[in-house]
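*Asks:* structure, please.
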Amino acid sequence: MTIVGIRCDAGARTGVGHLVRCVALAEELVARGVVVVFLSDLGGVAWAESQLTQRGLPWRPPPADPAALVATADELELDALVVDSYTLPPEHSAAVRATGRPVLAIVDGDFRGQTADIYVDQNLDSAIDVPGALGLAGLDYALFRSSVRSLRPAAPPVHTDARTPKVVAFFGGTDAYRAAPEIAVRLAQTGARFDATIIGADESLRDELHAVVPAEGQRFDIIAPTDDLPKLLAEADLAVSASGTSTWELLCLGLPAALVWVVDNQILGYDRTIARGYGAGLGRLGHLGVDAVDTLERLLTDAAARTELAQRAWSAVDGRGVERVADALLAKAASPR
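*Replies:* Coordinates of the predicted model:
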């Protein structure tokens, strides 16, 4: 029996992107008979905790230092460790590798000092060249949860003007930078008709969203974070979100997307996605103006434009990245250094 530990965190400021893609990998590993244990600080975010508990994935608080991580690896009899963190000191993964256990590091361009036997960078046009390590780079290795993969259409959707466009706006499990109210305002300013579901990550955000007044022909449905988000997206005509891990899920679903960037580490992915025509760019959150409103209006009123985006998005991924990453990890675990 193979046992894999996953070291990742989530939180109100950290967000849930690291956890979501690790859950995707965990699902695939468990389906293959692997035992997976999360070593995670989930920041008290109930939605994050539910992603593990509802899947029966055990988790415990993260070890405080490299020695404690090695002790935990020994206690759990780990065969391999997955690391996905912007803040974990690199000494932690180095200590585990020193025991002979393989380490897989999920990164976003910058390795942040992590050393590993396998690096995974699922970002568009990424590249990895580390002597002695296996690099899995690009959208072929994008990690999608089963709830997303199961909803991937057999062909790219074709949009029509036959119904009021359905919009879903979401900004991670915490919306730490309070994007949802600003996007709701910009949607209302388009004057175009729509039926929008907007995720309010907490009660104060939902209060702000309820205060946004829709124009005639517009409707807002303000809801709390939900595990039904993939289903809502699969039924939508347009998504509005922040550039990041969730962007690749939108591509998998063939869903036209209008994207913003919020923090600096999203800029590169945002620019590449827009340049390839896989999404429509609204700009930087907090600085959205008339151009963003015009872009949203075009997407809401031009079914052909949405169809073109959908075709490009759907063709960018095949949804099987998690299988490829699991193959590589288990092969390495079976023949450690």
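*Asks:* make it CA atoms for all contacts and neighbour counts henceforth
*Replies:* Noted.
*Asks:* quick check: closest non-adjacent residue to Gly200.
*Replies:* Excluding its sequence neighbours, the residue lying closest to Gly200 (Cα to Cα, 6 or more residues apart in numbering) is Arg206, at 4.8 Å.
*Asks:* sec struct for that neighbour, please.
*Replies:* helix (DSSP: H, G, I helix; E, B strand; the rest coil).
*Asks:* equivalent analysis for Asp140, please.
*Replies:* Put simply, Asp140 is helix when judged by three-state DSSP.
*Asks:* ok, now which ones touch it?
*Replies:* 122, 317-321 (Cα atoms under 8 Å, 6 or more residues apart in numbering).
*Asks:* following up with a second sequence; could you model it the same way so I can compare the two?
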Amino acid sequence: MNVSIRTDASADIGTGHVMRCLVLAEELRKKNVNVRFICRELSGNLIEYIKSKSFKVVSLSSPVHSNPEYNDLKWLQLNWEADALETIEAISNQPVSDWLIIDHYAFDKHWELTLRPMVKKIMVIDDLANRPHVCDLLLDQNLYKNLEKRYEKLIPSYTTRLLGPTYLLLRHEFRNIQYATKKKDIVKRILVSFGGSDPTNETMKAISAIKLMNRPDITVDIVIGFSNQNYSAIKKYCKDISNISIHYQIDYLAELMAKADLAIGAGGSTTWERCYARLPAITIETAANQSEILSYLSELGVVCHLGRSEEVTEQDIANSIMNIINNPEIRKEMMTASESVMQDFNERLIVDRLLEENHNA
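*Replies:* As a prediction, the model looks like this:
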């Protein structure tokens, strides 16, 4: 069985698409499936990182932005047809793909219809529900109100829908996570992680908030990804703060979550990893597509959501941390709510469905 994955990472797009596709690719490889990635050479891409995981990557050329107002996503949306043709060229000299997996906000049914004759089946990974798709299988691993109705008018009736955290693409490092350290009633360790790129630099805001608290007794772990353009400034700022440790482009986030009593982060894929780890979190919305998810999780008591990044101040974060420290029952309720959200998770379901539908084709 051959699978091609079309996805990208960049300073603009972030790293979440690639990271969750890598989870799926690694699970497929365990079933002796041949997986190759197709990625564009954007600034802050993860092509070399994907190769370091022993996957083949077909690289598409770096775009030239003629309009300085265009970011990578906007350029790709405007040039979807050129991207589709380059993707066809990339796969034309390879064995026919049993599945083409697309995890990209820039593409919709027009891109997919262009590729359809070149592959046997198409899977789309999405969480926006803002554009139509033509695919055999759609995965949205997030939790929303009215989850079952979100894609009703956006996909064909024959499309298999895998919706909700039951189908989470959970990195293998999380699957044997230990929860014991989070049973205590005090906050002694805080994890700050805003994804791979953190374009609004919420990491620095969170560090400043922790500094405002003047609590040297609390250990702080700062996780920074390869695509974070503020790494040097953050490292310099934290140099003389003894209770802060910086972790750069790591593969042991699960270990840090297991040790942490509280997290500060955004609403990307890491949201569900925190839920799986039963880690209470203070959240800040760093992209519009996070709003619905974080608002609903706040209603469920899973997170303490502060709102959009431009509206959240250092003092807001500090006040929220101190409120949780001073009210241990809040953490306990958040842990219980997180466990409830993830109670139906099954790591085998997605790969099993891909293999089953390929067998029945």
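*Asks:* and the residue nearest to Gly200 of structure 1, how many neighbours?
*Replies:* 18 (other Cα atoms under 10 Å).
*Asks:* distance check, it against Glu91 of structure 1.
*Replies:* 41 Å (Cα to Cα, to the nearest Å).
*Asks:* same check on Leu209 of structure 1?
*Replies:* With distances taken as Cα to Cα, Leu209 of structure 1 is found 43 Å from Glu91 of structure 1.
*Asks:* compare the two (neighbour count), which wins?
*Replies:* Neighbour count, other Cα under 10 Å: between Leu209 of structure 1 and Glu91, Leu209 has more, with 23 against 15.
*Asks:* any idea how many residues pack against Arg13 of structure 1?
*Replies:* There are 11 residues near Arg13 of structure 1, going by other Cα under 10 Å.
*Asks:* for whatever helix or strand Cys22 of structure 1 lives in, packing partners?
*Replies:* Assigned by DSSP states H and E, Cys22 of structure 1 belongs to helix 17-31. Identification of packing neighbours for helix 17-31 of structure 1 by 3 or more Cα pairs under 8 Å, 6 or more residues apart in numbering; DSSP states H and E yields strand 3-8, strand 35-39, helix 46-53, helix 245-253, helix 321-334.
*Asks:* how about the ones you listed in CSV, adding mean neighbour count and distance to Pro61 of structure 1?
*Replies:* Converted to CSV, these look like this (neighbours: other Cα atoms under 10 Å; distance: least, Cα to Cα, whole Å):
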stretch, mean neighbour count, distance to Pro61 of structure 1
strand 3-8, 25, 10
strand 35-39, 21, 6
helix 46-53, 16, 12
helix 245-253, 24, 24
helix 321-334, 18, 23
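*Asks:* which of the ones you listed sits closest to Val293 of structure 1?
*Replies:* Within the helices and strands packed on helix 17-31 of structure 1, the stretch nearest Val293 of structure 1 is helix 245-253; the backing value is 20.2 Å (Cα to Cα).
*Asks:* thought Asp221 was touching the residue nearest to Gly200 of structure 1, still the case?
*Replies:* No. Contact between Arg206 of structure 1 and Asp221 fails when scored by Cα atoms under 8 Å: they sit 10.2 Å apart.
*Asks:* can you check which residues contact both of the two?
*Replies:* Common neighbours of Arg206 of structure 1 and Asp221 (Cα under 8 Å, 6+ apart) do not exist.
*Asks:* need the counterpart of His305 of structure 2 in structure 1.
*Replies:* Aligned counterpart of His305 of structure 2 in structure 1: Gly281 (TM-score structural alignment).
*Asks:* distance of its match from Pro58 of structure 1?
*Replies:* 39 Å.
*Asks:* now, the most widely separated pair of the contacts of Asp140 of structure 1?
*Replies:* Longest span within the contacts of Asp140 of structure 1, Cα to Cα: Gln122 and Asp318, 12.9 Å.
*Asks:* who has more neighbours out of these two?
*Replies:* Between Gln122 of structure 1 and Asp318, Gln122 has the larger neighbour count (other Cα under 10 Å), namely 24 against 16.
*Asks:* if I look at the equivalent of that one over in structure 2, how far off is Ser193 of structure 2?
*Replies:* Under the alignment (TM-score structural alignment), Gln122 of structure 1 pairs with Gln141 in structure 2. Using Cα to Cα, we find Gln141 of structure 2 at a distance of 20 Å from Ser193 of structure 2.
*Asks:* same deal with Ile293 of structure 2?
*Replies:* Relative to Ser193 of structure 2, and taking Cα to Cα, Ile293 of structure 2 is found at 18 Å.
*Asks:* more crowded one of those two?
*Replies:* Between Ile293 of structure 2 and Ser193, counting by other Cα under 10 Å, Ser193 is the more crowded of the two (22 against 18).
*Asks:* check contacts around the aligned residue in structure 1 for the more buried one.
*Replies:* Aligned by TM-score structural alignment, Ser193 of structure 2 pairs with Phe170 of structure 1. Listed by Cα under 8 Å, 6+ apart, the contact set of Phe170 of structure 1 reads 180, 198-200, 239-242.
*Asks:* rerun at 6 Å
*Replies:* Phe170 of structure 1 is in contact with 199, 241, counting by Cα atoms under 6 Å, 6 or more residues apart in numbering.
*Asks:* any chance you could map the strands in structure 2?
*Replies:* Using DSSP state E, the strands found in structure 2 span residues 2-7, 34-40, 56-60, 97-103, 119-125, 137-140, 160-163, 189-193, 219-224, 244-248, 262-265, 281-285, 303-308.
*Asks:* any chance of those in TSV, plus distance to Leu76 of structure 2?
*Replies:* As requested, the strands of structure 2 are arranged in TSV below (distance: least, Cα to Cα, whole Å):
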stretch	distance to Leu76 of structure 2
strand 2-7	12
strand 34-40	10
strand 56-60	12
strand 97-103	13
strand 119-125	17
strand 137-140	21
strand 160-163	26
strand 189-193	28
strand 219-224	26
strand 244-248	29
strand 262-265	28
strand 281-285	24
strand 303-308	26
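*Asks:* so which of the ones you listed is nearest Asp72 of structure 2?
*Replies:* Ranking those by their distance to Asp72 of structure 2 (criterion: Cα to Cα) puts strand 34-40 first, at 10.0 Å.
*Asks:* now that closest one on structure 1. Mean distance?
*Replies:* Following the fit onto structure 1, the mean deviation recorded for strand 34-40 of structure 2 is 1.0 Å by mean Cα distance after the TM-score superposition for structure 1.
*Asks:* which helices and strands does that strand pack with?
*Replies:* strand 2-7, strand 56-60 (3 or more Cα pairs under 6 Å, 6 or more residues apart in numbering; DSSP states H and E).
*Asks:* which helices and strands sit right next to the longest one?
*Replies:* Using 3+ Cα pairs under 6 Å, 6+ apart as the contact definition, the elements that strand 2-7 of structure 2 packs against are strand 34-40, strand 97-103.
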